[in-house]
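Undergrad: All I have is the shape, not the residue letters:
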């Protein structure tokens, strides 16, 4: 599309040409680490399947978290570096194979994350009205691949919602579903999302954890935000907060767990007020099966006990919770790319300190960072250290002669992609999308409204190009 991006001024020393696959936080931090080092000149192509950067910051962090989503302003500085070129709307495996990409540049860093959901593997999980958190999150953040009909059909009859999981994503889902329309109106959610959430008949939300509160993985900040909802009350059973010696030891040793328990104890005295939506946090509850014929009508859960090693087992005590919508939030896993190895059990690319392993040996010039390297752990900032670790080993390989600047066989990756019929979106094109979202938001008094369809995103680029002549 636009051709004004330049990877940098010419130099008598060939730059190290690196392709980073994935323009989320891990990829952007990798690009930043490459441009900040002084050992070797670099030119970085930051490739993403979407025409927009920022990955899970744009399509993972809940839109009612504007301060957390503002981290993209910080990430944008790396995109503005003259030695970094954003190359969106390019899919590895469709527009270029891994082997072709590796042959075109000197090194490749894969940072495309772990976007697939993990399943519960229980009967009824595939019934209409049963969703993965990844599906719901993609929908309310305006991801262009979101399955809008499936999610909106599930929401349409959802009075009682059960969310399975006790991590930050589960709390995000519970919080968004329990918010009032007035609370969500200022966010950058697409208008159809706001309309569907306002029309959804949600009257109760229950969050289930199969182990006790000492084993929950949410952060204290996310937890506290549940108690700030305008029309909801958080309810906790005091009996769930009675810890056995092993759980108490865990709480004493971990400051986050200790703070979380303090918050939960504050809420144990809450009573439901008329007209408010109850958000119940239930621990020691394992889903056994999802009930229903044509769609979800309930979920069967079994009471659990947790041993000193943190393993949960069933007690045989079973009850049925009414549910019109069940959302599983039990983790993410990575997927493979054609020609790239994948550890199917862990959902990561096999690697050693960031070096991709093929048949147990480091593959020269191939690296990973972020979730596809270590699994879906940590917060956004965790990716900065992770990316720096990977770039450090890449530079070690350059110093050792394993990776050589000038080895790549393509003069310019964007020109090669265009010659193949691809339509890469560059940084000025992304700015056109950004401006279109801001303008759309202004029509309703918001700072921004997310464009959620592929056609709309690419139309914003074409319209900007037409105006520029």
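TA: Here it is on my side, so go on. All values derive from a computational prediction rather than experimental measurement. Residues are numbered from 1 along each chain as shown.
Undergrad: can we go C-alpha only for contacts and neighbour counts from here?
TA: Noted.
Undergrad: Give me the spatial nearest neighbour of residue 358, chain neighbours excluded.
TA: residue 341 (6.8 Å; C-alpha to C-alpha, 6 or more residues apart in numbering).
Undergrad: now the strands for the stretch 1-150 of the chain?
TA: For the stretch 1-150 of the chain, applying DSSP state E, counting those that start in this stretch gives strands covering 16-21, 42-47, 84-87, 107-110, 116-117, 130-132.
Undergrad: And those: which comes nearest residue 431?
TA: Distance to residue 431, taken as C-alpha to C-alpha, is lowest for strand 84-87 among these, at 11.1 Å.
Undergrad: From the contact counts, what lies against that closest one?
TA: Judged by 3 or more C-alpha pairs under 8 Å, 6 or more residues apart in numbering; DSSP states H and E, the packing partners of strand 84-87 are strand 42-47, helix 71-79, helix 427-442.
Undergrad: wait, which of those is closest to residue 106?
TA: Nearest of these (C-alpha to C-alpha): strand 42-47, 10.1 Å.
Undergrad: Give the other helices and strands that the closest one contacts.
TA: Going by 3+ C-alpha pairs under 8 Å, 6+ apart, strand 42-47 lies up against strand 16-21, helix 25-36, strand 84-87.
Undergrad: Alongside the first one, take a look at this:
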């Protein structure tokens, strides 16, 4: 064991990184933990990957907040590994590195026509409506009929946001610029396509049930889309959650036609494999061609050769997230993860890279929820502690004065990196909450004006300025296309 505390850098301040930091801090080792995040705000996909009208899911943030609020884990935001500091430099200054960078891009879908301008990645759309600072502020919504490919919760989120009346989002933290664009959308019919049957969809029961509770939005499922083979029956017998999903789908299919009078509709089509995006002579989307599939006995499906064309003017693929390579580390491009065994990252020779670890989706791929993330973190930290107790972990700096937090802070300051801290996040958090209180939107469902829990600041420049207690650029103050700032908040930020 080292005579000094073990210095560990965790890269990625989403749930995976925060849980790993928490478990390490309680391991019984004397340890100093720096938690790096490339955005000015923590929480990863909980902040930037969950639809704004799902506050219950966002309650995960409350647990994450309590961990970071303790102060024994130091948050260093607005620092990107590979841009502001390299992996080799981190290895110089820290005894161990834990990568928890998650999955931030869309998995590909290889069908003809998918490159048309009206075809979008679901992750990109989610990042837009969640106010991710590194994504465009605008989005073109001109389609009346839209296809969403995928049968997971992200697909449901996209369909719901596209179909929902914008006024019913105005009690949420939806950014002002997003609300303005959604108000212009002509969409009336959202078609969600899955290639397998009801026993195989990846929706969760809560998400699926809530889909039918949106004001003036009907959910339609075809009675012909309910088939079960031996594999399907086994899946249903093994999972109460899947049985609840099927029950909800059957409930939508059994609705009486005269009860379906909403102005907006979400259609869920099963046994429909996307085959081709149809385009006109100018290359714009005019439809989606799907192939009818059938079960093969084991819960999988095969094509029937029966095709159907659906008139749509835009296509969103929600077939999964994918992780991005990290400069300076090996990467499994097929699985889109850091190659690892038990969280120990493997080098090109297949042997563990001393002191380099992974947890969360960058370790296992974009599967599993919070429970899986915690299990991942536990295994990774167990192996890290074992390596530390074996005397394997040591920063590569020759001068031990260059090891740890202070040396890295000096380096970032020398480079002019405008990093943020936990105290800075608390300033931004309070700012967004006060911004929300200043709004008095009237919702369709209640007819009442109500303040909002928060309104997100979208501009990275503004987020950083608020977090660092510096002056917000004047062109952002009061700009309806940026971040509306109430007078009682703005005066704090005028130097």
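TA: Received, thanks. The model shown is predicted, which means the values in this text are computed figures rather than measured ones.
Undergrad: TM-score of the superposed pair?
TA: TM-score of the superposed chains, computed with TM-score structural alignment, normalised by the length of the first structure, equals 0.92; 453 aligned residues with a C-alpha RMSD of 1.9 Å.
Undergrad: quick revisit: tell me which of the helices and strands packed on strand 84-87 of the first structure sits nearest to residue 203 of the first structure.
TA: Once these are compared by C-alpha to C-alpha, helix 427-442 is nearest, at 29.1 Å.
Undergrad: Would you mind getting the angle between the helix or strand following the closest one and helix 427-442?
TA: Next along the chain after helix 427-442 of the first structure, taking DSSP states H and E as the criterion, comes helix 454-467. Helix 454-467 of the first structure and helix 427-442 meet at an angle of 110 degrees, taking axes from the mean of the first three to the mean of the last three C-alpha atoms, to 10 degrees as the criterion.
Undergrad: could you point out the longest helix in the first structure?
TA: helix 382-399 (DSSP state H).
Undergrad: Which part of the second structure matches that helix?
TA: Per the alignment by TM-score structural alignment, helix 382-399 of the first structure matches residues 372-389 in the second structure.
Undergrad: Could you save the helices and strands packed on strand 42-47 of the first structure as TSV and add columns showing distance to residue 44 of the first structure and mean neighbour count?
TA: Formatted as TSV, these follow (distance: least, C-alpha to C-alpha, whole Å; neighbours: other C-alpha atoms under 10 Å):
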stretch	distance to residue 44 of the first structure	mean neighbour count
strand 16-21	5	26
helix 25-36	7	26
strand 84-87	5	27
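Undergrad: out of the ones you listed, nearest to residue 270 of the first structure?
TA: helix 25-36 (38.4 Å).
Undergrad: now that closest one: which residue numbers in the second structure?
TA: The aligned range for helix 25-36 of the first structure is 15-26, by TM-score structural alignment.
Undergrad: how far away is the residue nearest to residue 358 of the first structure from residue 81 of the first structure?
TA: Using C-alpha to C-alpha, to the nearest Å, residue 341 of the first structure is found at 31 Å from residue 81 of the first structure.
Undergrad: re the thing from before, out of the helices and strands packed on strand 42-47 of the first structure, which comes closest to residue 163 of the first structure?
TA: With C-alpha to C-alpha as the yardstick, what comes closest out of those is helix 25-36 (26.8 Å).
Undergrad: Mind telling me what residue 354 of the second structure corresponds to in the first structure?
TA: By TM-score structural alignment, residue 354 of the second structure lines up with residue 364.
Undergrad: sec struct for its match, please.
TA: strand (DSSP: H, G, I helix; E, B strand; the rest coil).
Undergrad: and the residue lying closest to it once chain neighbours are set aside, which of the three is it?
TA: Closest residue in space to residue 364 of the first structure, ignoring its immediate chain neighbours: residue 402 at 6.3 Å, by C-alpha to C-alpha, 6+ apart. Using three-state DSSP, the three-state assignment for residue 402 of the first structure comes out as coil.
Undergrad: just residue 181 of the second structure next, same as before
TA: Going by three-state DSSP: residue 181 of the second structure is helix.
Undergrad: Just confirm it contacts residue 139, I think it does.
TA: Yes - with contact defined as C-alpha atoms under 8 Å, residue 181 of the second structure reaches residue 139; the gap is 7.0 Å.
Undergrad: More neighbours: these two, which one.
TA: Between residue 181 of the second structure and residue 139, counted using other C-alpha atoms under 10 Å, the more crowded position is residue 181 (16 against 13).
Undergrad: residues contacting that one?
TA: For residue 181 of the second structure, the contact set (C-alpha atoms under 8 Å, 6 or more residues apart in numbering) comprises 138-141.
Undergrad: so which of those hold up in the first structure?
TA: For the contacts of residue 181 of the second structure, the contacts that are reproduced in the first structure, applying both residues aligned by TM-score structural alignment, their matches' C-alpha atoms under 8 Å, are 139, 141.
Undergrad: excluding its backbone neighbours, what's nearest residue 342 of the first structure?
TA: Spatial nearest neighbour of residue 342 of the first structure, excluding adjacent residues (C-alpha to C-alpha, 6+ apart): residue 349 at 4.5 Å.
Undergrad: wait, residue 209 of the second structure
TA: residue 248 (6.3 Å).
Undergrad: any idea what the one you found aligns with in the first structure?
TA: Under TM-score structural alignment, residue 248 of the second structure pairs with residue 263 in the first structure.
Undergrad: Isn't its match up against residue 224?
TA: Yes - with contact defined as C-alpha under 8 Å, residue 263 of the first structure reaches residue 224; the gap is 7.1 Å.
Undergrad: which stretches of the stretch 151-300 of the first structure form strands?
TA: According to DSSP E, counting those that start in this stretch, the strands that the stretch 151-300 of the first structure contains are 160-164, 204-208, 232-236, 277-282, 285-292, 296-306.
Undergrad: which part of the second structure lines up with the fourth one?
TA: Pointing back at strand 277-282 of the first structure there. Going by TM-score structural alignment: strand 277-282 of the first structure matches residues 264-269.
Undergrad: re earlier: burial-wise, tell me which of the helices and strands packed on strand 84-87 of the first structure comes out on top.
TA: Mean neighbour count (mean count of other C-alpha atoms under 10 Å) peaks for strand 42-47 among those, with a mean of 26.
Undergrad: ok so, going back, could you dump the helices and strands packed on strand 42-47 of the first structure to a markdown table with distance to residue 69 of the first structure?
TA: Shown next, in a markdown table, are those (distance: least, C-alpha to C-alpha, whole Å):
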| stretch | distance to residue 69 of the first structure |
| --- | --- |
| strand 16-21 | 22 |
| helix 25-36 | 12 |
| strand 84-87 | 20 |
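Undergrad: Of the ones you listed, give the one that comes closest to residue 388 of the first structure.
TA: helix 25-36 (5.8 Å).
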